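Trainee: next come a sequence and a model predicted from it.
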Amino acid sequence: MKPNSSSSQQVVVRPAASTTGLLFVLLLVAFTACNYSSLIRTDRLLDAASPHVKTTSAASACDVTRGEWVPDPSAPYYTNATCPFIDGRQDCIKYGKPELASILRWRWQPHGCDLPRFDPAAFLRLVRHRSMAFVGDSVARNHMQSLMCLLSKVEYPQEIQPKDCIHCTRSYHYHEHNFTVTVFWTPFLFMDPHNVYLDEPDPEWANAIAGYDYVVLNGAKWFTRPVVLHEGGRVLGCSDCGDPNATYVPPHVAVRAAFRTALRALRDAPGFRGRVVVRTVAPPHYENGKWYDGGNCLRTRPVRSDEAAAALPETGAAFHAAQVEEFRAAAAGAASLDEPGRFVLMDVSEMMQMRGDGHPGQYGHWPHEKVGFGIDCVHWCLPGPIDAWGELLLHLLTN
């Protein structure tokens, strides 16, 4: 556009005024910069004086372990009619757990961000030509079966060397994706469930682990049982073994030693360079007694994070602290060896403490059946809250 005559006149008279304006702007910038650097110094002093104050920006990573269970009318991902891998004792649909429809229709919602829904196709693409081992107690098997049910929308696996057993190692192979998943049943992470050698990992998983790309490690609840603990070739003591002359070892101390040994074994295993996911304790929810003297889990909804029941009980909190501290030590050791991200924490304790409604309870068998573990407030219904672990696992492995 061609300028008009009045505009030309304005351009002629501006230079003198522009010089004055430019000087003013420069002075203003200098004054602002001086004050801004003072503000920075003040902020740094405040930060140093208040180490517990943490500023969170929109770009900060979301903590997926803190949040609430929110209604989800589209849940669950599967049923016992669509997934054949559900252990009968966790088939709460089959055995008619009361109000199950409302119990299942929740999903985990972290504070301040969204946890993506589980995408079975994306998960199988991620693990194509790879393998994953679940190492731990029967909740590890519960977790693996949940994952297989989540993946069943895309592919069913075939069991490798089928076994008719519960407490044993079992493997499954997804042929289309060349993905193998295995559960090593090792409740103490050691070989003998009665005499635990805290510095000797179970050779069944320790000797086979080099062939796996991912390991999901858990274990805690068995340490509350009577057991004799050994370390360094001698008897260290026992946990609830009934011997008044024996040295008492608190269960969380044994859990700490067990995780230290297992994580070191994974770090040092010849040929194993995979990623280790440390899953924290998923607390049981027995109320009004234990599993053997009338305790039960009769809740029918999740609790909120601000309710008293959302706080971990003393034993669970001690287990959780031991697991997290040993994870941090292992992660720091890996980082010092220039292997950051080799150890990953999957902290499910708080979110699962809020789901006392998600256990089979007395609905893992028919009322007339006599079973040893008659009221189950330890394992999780399938489908159920444990399916959120698949969402967490996919999130951790892709971030």
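Mentor: That came through fine.
Trainee: can we go C-alpha only for contacts and neighbour counts from here?
Mentor: Noted.
Trainee: and the most centrally placed residue in the chain, how far from His177?
Mentor: Most central in the chain under CA atoms, centre = their mean is Met346, positioned 2.5 Å from the mean C-alpha point. If you measure Met346 against His177 using CA to CA, to the nearest Å, the figure is 25 Å.
Trainee: my guess is Glu155 contacts Tyr174. True?
Mentor: Yes. Because the distance of 7.0 Å satisfies CA atoms under 8 Å, Glu155 is recorded as touching Tyr174.
Trainee: so the two - more neighbours on which side?
Mentor: Neighbours per residue, other CA atoms under 10 Å: of Glu155 and Tyr174, the larger number sits with Tyr174, 20 against 17.
Trainee: count of neighbours near the closest residue to the more buried one other than its chain neighbours?
Mentor: Counting by CA to CA, 6 or more residues apart in numbering, the nearest residue to Tyr174 once its immediate chain neighbours are dropped is Pro157, at 4.5 Å. Counted with other CA under 10 Å, residues neighbouring Pro157 total 20.
Trainee: got another one to weigh against that:
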Amino acid sequence: MHRKLIRTLFPWLILLPLLILLLYSLTASLRAPISPFPQTKKISASPTCDLFKGQWNRDPNRRPIYDETCSFHRNAWNCLRNQRDNMGSINSWKWVPQTCDLPQIDPFRFLDLMRNRNIGFVGDSLNENFLTSFLCSLRVADLGAKKWKRKGAWKGAYFPNFNVTVAYHRAVLLAKYKWQPKHSASGDQSQSEGVYRVDVDIPADDWANITNFYDVLVFNTGHWWGYDKFPKETPLVFYRAGRPLLPALEMLDGLKLVLKHMVSHIQKEIHSKTIKFWRLQSPRHFYGGEWNQNGSCLFNEPLQESQTFGLIQAKMG
């Protein structure tokens, strides 16, 4: 009797777990948001695919995938809401690599691929501005996205339908720096005279202890390495191993040394499984003055390659 019962139950002991797995997979697929974006081919991973070699082309049918209601925009930066001139023309430009396809992002597919992972951006406003657009794009796939500013993040979002966090940590020089006021003969500290101490071999506190939280990290620096941000009257003074570097370094040499040490730190201290990217500097977009001197962004077309080098190098002069 006992053996007969076992023979009767044995097939069910095998089938029951399979049925449970089948039901779970069906319910999971029903819960997953369905992307309204057309299926696109994967970007070619062949050696001939260089995403950085290409040109800007107009596509009159191209539109942003988000609108002016995105809550991750700063009001002053929301060009759609503020009705900046020629937005239709500006948004019609797209980057077309020479040797491969670069489809528009599908936020549903992207978040599904990044499910249960976290993405961190570290650097200056170049990363912050990209993050704002990125969050607005991803929000299309998860309208329940919430603002997220934990772990010292300057800005970020949590996408609950996918358990994905995307955030930005502000560290404009990447290296640690602080204001050192000048002391008078009486020992008083000046509020307007002094220098900025930069420890070229120490990462900024804003990101030094948060890298283990992220599965992907995107670094950048560049726009703050100029005399418009740090005038010669209050210069950057570079330190290594706690001591000032002598003779004093010029700003561009200091930048090179910071990059060397930060890259070394990233390679040694951040887990090898973490995917790491480095973003290059972009040209300034201000015309008729700096950002704090009534400068405006009047461009409606991408800059030509011959125009970009001078706009970047002008900051170091």
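Mentor: Perfect, I can see it now. Being a predicted model, the structure only gives us computed values, none of them experimental.
Trainee: which residues are in contact with stretch 191-199 of structure 2?
Mentor: Among residues not part of stretch 191-199 of structure 2, those counted as contacts by CA atoms under 8 Å, 6 or more residues apart in numbering are 175-182, 233-242.
Trainee: grab the longest strand from structure 2 for me.
Mentor: strand 189-203 (DSSP state E).
Trainee: which position in structure 1 pairs with Asn161 of structure 2?
Mentor: By TM-score structural alignment, Asn161 of structure 2 lines up with Glu176 in structure 1.
Trainee: circling back to that earlier point, do I have it right that the residue nearest to the centre of structure 1 meets Leu393?
Mentor: Yes. Counting by CA under 8 Å, Met346 of structure 1 sits close enough to Leu393 to count as a contact (7.4 Å).
Trainee: re the thing from before, where does the helix or strand following the longest strand of structure 2 end up in structure 1?
Mentor: As assigned by DSSP states H and E, the chain's next helix or strand after strand 189-203 of structure 2 is helix 205-208. Residues 203-206 of structure 1 are matched to helix 205-208 of structure 2 when aligned by TM-score structural alignment.
Trainee: do the same with stretch 92-102 of structure 2
Mentor: When structure 1 is aligned by TM-score structural alignment, the counterpart of stretch 92-102 of structure 2 is residues 105-115.
Trainee: just the endpoints, please. Distance across that stretch?
Mentor: Counting by CA to CA, you get 16 Å between the two ends of stretch 105-115 of structure 1.
Trainee: pull out the buried positions in that stretch.
Mentor: Of the residues in stretch 105-115 of structure 1, those with enough neighbours to count as buried (16 or more other CA atoms under 10 Å) are 105-110, 115.
Trainee: and what of stretch 103-117 of structure 2?
Mentor: 106-109, 111-112, 114-115, 117.
Trainee: got the buried residues for the helix or strand in which Thr261 of structure 1 is found?
Mentor: The secondary structure element spanning Thr261 of structure 1 is helix 251-268 (assigned by DSSP H and E). Of the residues in helix 251-268 of structure 1, those buried under the neighbour-count criterion (16+ other CA under 10 Å) are 251-252, 254-267.
Trainee: picking up where we left off before, filter the buried residues of stretch 105-115 of structure 1 down to the ones in helices?
Mentor: Using DSSP state H, no member of the buried residues of stretch 105-115 of structure 1 sits in helices.
Trainee: ok, back up a step: for the residue nearest to the centre of structure 1, which non-adjacent residue is closest in space?
Mentor: Nearest non-adjacent residue to Met346 of structure 1 (CA to CA, 6+ apart): Arg279, at 4.7 Å.
Trainee: quick one: map that neighbour onto structure 2.
Mentor: In structure 2, the position corresponding to Arg279 of structure 1 is occupied by Arg279, as judged by TM-score structural alignment.
Trainee: and stretch 101-109 of structure 2, how far apart are its ends?
Mentor: The separation between the terminal residues of stretch 101-109 of structure 2, taken as CA to CA, is 17 Å.
Trainee: same thing with stretch 138-158 of structure 2?
Mentor: End-to-end distance (CA to CA), stretch 138-158 of structure 2: 10 Å.
Trainee: list the buried ones in it?
Mentor: Buried residues in stretch 138-158 of structure 2, counting neighbours by 16+ other CA under 10 Å, are found at 138-142, 145-149, 152-158.
Trainee: alignment lookup: Arg141 of structure 1 to structure 2.
Mentor: Checking TM-score structural alignment: Arg141 of structure 1 goes with Glu128.
Trainee: residues touching its match, list them.
Mentor: Residues touching Glu128 of structure 2, when contacts are defined by CA under 8 Å, 6+ apart, comprise 121, 155, 168, 170.
Trainee: so how far is Phe72 of structure 2 from the last one?
Mentor: Translated: Arg170 of structure 2. In this structure, Arg170 of structure 2 and Phe72 of structure 2 are separated by 16 Å, where distance is defined by CA to CA.
Trainee: could you do the second one as well?
Mentor: Plainly put, Lys155 of structure 2 is 9 Å away from Phe72 of structure 2 if you go by CA to CA.
Trainee: now do the shared contacts for these two.
Mentor: Between them, Lys155 of structure 2 and Phe72 have Lys147 as joint contacts when contacts are counted by CA under 8 Å, 6+ apart.
Trainee: the match of Arg279 of structure 1 reaches Leu217, doesn't it?
Mentor: No. No contact is recorded between Arg279 of structure 2 and Leu217 when judged using CA under 8 Å, the distance being 10.6 Å.
Trainee: more neighbours: the two, which one.
Mentor: Using other CA under 10 Å, the more surrounded residue of Arg279 of structure 2 and Leu217 is Leu217, with 22 against 14.
Trainee: that one corresponds to which position in structure 1?
Mentor: Residue correspondence to structure 1 (TM-score structural alignment): Leu217 of structure 2 is matched to Val215.
Trainee: quick one on the thing from earlier: could you list which of the contacts of stretch 191-199 of structure 2 belong to strands?
Mentor: If you go by DSSP E, the contacts of stretch 191-199 of structure 2 have 175-182, 236-240 in strands.
Trainee: brilliant, that's me finished.
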